[in-house]
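# got a predicted model here, sequence first, then my questions.
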Amino acid sequence: MCIFCKIAKKEIPAKLVLEDDDLVAFHDINAQAPIHVLVIPKQHITGIGEVTDEHVTVLGKLLVAARRIAEDAGLSQSGFRVVVNHGQHAGQTVHHLHVHVLGGRPLAWPPG
């Protein structure tokens, strides 16, 4: 079982921001911006490269949750970034689908 599965099952503590039947959101312990929240499905999905049509609903919920987290954090006016990494070259270190919500400072482009 991966670390994100353990967080979703509350076997490992995390600073939760949002939770429902399908997902959980929590502050990243290695924050890259003043606001850095991870949104994960409770169901283990290795990454965006493994999603199928059966995941459409949970994927939509992840993005709606990202918008809500940004709004609640006061990032709607200044802006925020939503990132999904897949695989080693993209920087994915935990192989459980997750969405990064980043903001609270100017973010450079291109990332990386």
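Perfect, I can see it now.
# only C-alpha atoms for contact and neighbour calcs from this point on.
OK.
# and the longest helix seen in the chain, what's buried?
Among all segments of the chain classified by DSSP state H, the helix with the greatest residue count is helix 56-72. Along helix 56-72, the positions that meet the burial threshold by neighbour count (16 or more other C-alpha atoms under 10 Å) are 58-59, 61-62, 65-67, 69-70.
# comparison target, given below:
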Amino acid sequence: MVEETIFSKIIRREISADVVYQDELVTAFRDISPKAPTHVLIVLNVLVPTVNDLLPIHEESMGHLFTVALKIARSEGIAEDGYRLIINCNRHGGQEVNHIHMHLLGGRPLGPMLAY
């Protein structure tokens, strides 16, 4: 059994969050510690801990993350100038919550991909 996450409670609206989008496959909400003027997390509604745990049945949901990211980027007014999409995997990848999610960041130049 996979342990429930804080994201599961946000999806079910048991914990307050600034939800910007929700449908049957994903929920998107503003990050509580934003790294850019726009920082939205787009989360699968089913609990899949990491990219390593994906199965073929998750393909539609994972593809949907990208179309929802575009929809949100447009509604936030950052699509034209550009934005960054990040999915972290496990500890070395920077994943902090074991529930697949995509970070949508934009609203300013984001600089290099990695800082050393």
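Arrived safely. Just so it is clear, the model here is predicted, and its values are computed rather than measured.
# which two in the buried residues of helix 56-72 of the first structure are spaced the farthest apart?
Spatially, the most separated pair among these is Val58 and Ala70, at 18.3 Å (C-alpha to C-alpha).
# and the aligned residue in the first structure for Asp23 of the second structure, how many neighbours?
Asp23 of the second structure maps onto Asp20 in the first structure when the alignment is built from TM-score structural alignment. A count of nearby residues for Asp20 of the first structure, using other C-alpha atoms under 10 Å, gives 11.
# one more: His99 of the second structure?
Using other C-alpha under 10 Å as the criterion, the residues surrounding His99 of the second structure number 24.
# nearest spatial neighbour of it, skipping sequence neighbours?
Distances taken as C-alpha to C-alpha, 6 or more residues apart in numbering place Pro49 nearest to His99 of the second structure, at 4.2 Å, with adjacent residues excluded.
# ok so, going back, can you tell me what part of the second structure the longest helix of the first structure aligns to?
Counting by TM-score structural alignment, helix 56-72 of the first structure pairs with residues 59-75 of the second structure.
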